[in-house]
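Asker: What follows is a predicted structure for the sequence shown.
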Amino acid sequence: MSKNNVKKEVFSWIKSIVIALVIVVGVRHFLFAPTTVHGESMSPTFEDSNRVILNKISDVDRFDMIVFHAPDADENYIKRVIGLPGDTVEMKNDVLYINGKAYKEPYLKESKKPLAPNEKFTEDFTLQTLPATDGKVKVPKNSLFVMGDNRPVSHDGRAFGFIPQKSVIGKVQFRYYPLNEVGEPK
């Protein structure tokens, strides 16, 4: 093989590697990103150290699980979207009401099993009665109201109020660790 052919072959490999790196960086920055769950605020849906893939381009809907820049700390939180812009949110006798309509929360079923008959998993509130929401009755424009699935310990919208939609990093799309729980989270 001549020196010219070796140079062409090396250049071809370098070019292929650079193109692959650009694609990987582009996909990770703009489309999908891996992240690790920290803490127990989403237990049992997610446990500490679970690893998930975020979809950065999907629209966020009610009850989606999202990762966002924390409004009160230099870290990211994972929570469930409860209220969308314009929604009223109320918890009364352990039943979630959004815009006056009662919603079942099947993702809380396992956590509620050990409760005594009159024990509440989530304390009663309305958006207006939460100190962090500044007396607002509805979720403001371009904002979301989020809560963790482990309601008794979750530091969530009840404590820090609404989050700006622009703070959302992505919607949880897929769990890839631990291996025995790989798949789309419920």
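Answerer: Nice, thanks for sending it over. Here the structure is a predicted model, which is why all the values come from computation and not from measurement.
Asker: hey, let's count contacts and neighbours off CA atoms from now on
Answerer: Noted.
Asker: what sits against Lys56?
Answerer: Residues near Lys56 by Cα atoms under 8 Å, 6 or more residues apart in numbering: Phe30, Leu31, Phe32, Ala33, Ile169, Gly170, Lys171.
Asker: Not counting sequence-adjacent ones, nearest residue to the fourth one?
Answerer: When you say that, I think you mean Ala33. Spatially, and ignoring its direct neighbours in sequence, Ala33 is nearest to Leu54 (5.1 Å; Cα to Cα, 6 or more residues apart in numbering).
Asker: Name all residues that make contact with the one you found.
Answerer: Phe32, Ala33, Pro34, Thr35, Ile66, Val67, Ile169, Gly170, Lys171, Val172, Gln173, Phe174.
Asker: For the contacts of Lys56, which entry has the maximal number of neighbours?
Answerer: When the contacts of Lys56 are compared by neighbour count (other Cα atoms under 10 Å), Lys171 ends up highest, at 27 neighbours.
Asker: Tell me the buried residues in the longest helix seen in the chain?
Answerer: In the chain, assigned by DSSP state H, the helix with the most residues is helix 3-30. By neighbour count on 16 or more other Cα atoms under 10 Å, the buried set for helix 3-30 is empty.
Asker: Sketch out the strands for the chain, chain order is fine.
Answerer: Counting by DSSP state E, the segments of the chain that form strands are 32-36, 51-55, 65-69, 76-83, 89-92, 95-98, 101-103, 125-126, 143-147, 163-164, 168-177.
Asker: and the comparison structure, right after this:
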Amino acid sequence: MRVYVPDQIVNEHVKSQRSSKSIVGWIPFTIIIILLFFIFRFAIGIEIINGHSMNPTIENKSVLFVNKIFFTPKRGDIVVIKDPHGYNIIKRIIGMPNDKVIITNGIISVNGQPLKENYTRGESVDVPEVIVPGGEVFVVGDNRSAGESLDSRDPNVRTFSIQAISGKAVFSLYPFHSLH
């Protein structure tokens, strides 16, 4: 005995199977997109620099790759800091908690030892000795020319909480080069 099944019923069944396969096909893509979102949101980041405070190391409009979780801040690191106004700023850590930082004749000394800095531009103004509080860091821009960098040298700014550091700049994507 032959059963007649109208073409319309067969076509609807085939369409239904294709539709469910199509939805299942989107699941891996959706999972990948969600994972990428979380990686870029919490583990790595991209920062576009606006300003000249880190010249000559980092140019205006540079695009930086930032490590957000796998680092421990240390002296010499270039870090992204969320300032009290909610802006991301980029500076170099000069003083760690309990360090004594002083700038005399344009030379920065930490705990009585002058820093060897071959990455700066301009000459810093003098700053009386600052003892960096626990849980905070003393940061400066590499461009030490007057008015180019609002950083820890300013008595209204001074130090930043380590908790305000949102990441360490690893390298410049554009123009491409490592950061030191």
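Answerer: The structure has been received and is ready for your questions. These figures come from a predicted structure and were not determined experimentally.
Asker: quick one: TM-score?
Answerer: TM-score of the superposed chains, computed with TM-score structural alignment, normalised by the length of the second structure, equals 0.83; 163 aligned residues with a Cα RMSD of 1.7 Å.
Asker: before we move on, the earlier item: closest one to Val6 of the first structure among the strands of the first structure?
Answerer: Closest to Val6 of the first structure of those is strand 32-36 (Cα to Cα; 36.9 Å).
Asker: okay, that closest one sits on what stretch of the second structure?
Answerer: Aligned by TM-score structural alignment, strand 32-36 of the first structure falls on residues 44-48 of the second structure.
Asker: and Ile14 of the first structure, which of the strands of the first structure is closest to it?
Answerer: strand 32-36 (25.2 Å).
Asker: what's the mean distance for that closest one versus the second structure?
Answerer: Following the fit onto the second structure, the mean deviation recorded for strand 32-36 of the first structure is 0.5 Å by mean Cα distance after the TM-score superposition for the first structure.
Asker: distance between that strand and the chain's centre?
Answerer: Distance, stretch centre to chain centre, for strand 32-36 of the first structure: 11 Å (Cα atoms, centre = their mean, to the nearest Å).
Asker: helices or strands next to that strand in the packing?
Answerer: strand 51-55 (3 or more Cα pairs under 8 Å, 6 or more residues apart in numbering; DSSP states H and E).
Asker: circling back to that earlier point, want to throw the strands of the first structure into JSON lines with distance to Ser12 of the first structure?
Answerer: Converted to JSON lines, the strands of the first structure look like this (distance: least, Cα to Cα, whole Å):
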{"stretch": "strand 32-36", "distance to Ser12 of the first structure": "28"}
{"stretch": "strand 51-55", "distance to Ser12 of the first structure": "32"}
{"stretch": "strand 65-69", "distance to Ser12 of the first structure": "39"}
{"stretch": "strand 76-83", "distance to Ser12 of the first structure": "40"}
{"stretch": "strand 89-92", "distance to Ser12 of the first structure": "58"}
{"stretch": "strand 95-98", "distance to Ser12 of the first structure": "58"}
{"stretch": "strand 101-103", "distance to Ser12 of the first structure": "58"}
{"stretch": "strand 125-126", "distance to Ser12 of the first structure": "62"}
{"stretch": "strand 143-147", "distance to Ser12 of the first structure": "48"}
{"stretch": "strand 163-164", "distance to Ser12 of the first structure": "46"}
{"stretch": "strand 168-177", "distance to Ser12 of the first structure": "34"}
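Asker: what's near enough to touch the closest residue in space to Ile46 of the second structure that isn't next to it in sequence?
Answerer: Among residues not flanking Ile46 of the second structure along the chain, Phe65 sits closest, at 4.9 Å (Cα to Cα, 6+ apart). Going by Cα under 8 Å, 6+ apart, Phe65 of the second structure touches Ile44, Gly45, Ile46, Glu47, Ala169, Val170, Phe171, Ser172, Leu173.
Asker: ok, now Glu40 of the first structure?
Answerer: Phe46, Glu47, Asp48, Asn150, Val153, Ser154 are the contacts of Glu40 of the first structure under Cα under 8 Å, 6+ apart.
Asker: and with 7 Å instead?
Answerer: Contact partners of Glu40 of the first structure, counting by Cα atoms under 7 Å, 6 or more residues apart in numbering, are Glu47, Asp48.
Asker: which residue lines up with Tyr77 of the first structure in the second structure?
Answerer: Using TM-score structural alignment, Tyr77 of the first structure pairs with Ile89 in the second structure.
Asker: count of neighbours near its match?
Answerer: Other residues close to Ile89 of the second structure by other Cα under 10 Å number 20.
Asker: Can you mark which positions in stretch 94-114 of the first structure are buried?
Answerer: Those would be Asp94, Val95, Leu96, Tyr97, Ile98, Leu108, Ser111, for stretch 94-114 of the first structure by 16+ other Cα under 10 Å.
Asker: State the pair within those that is farthest apart.
Answerer: Ile98 and Ser111 (21.2 Å).
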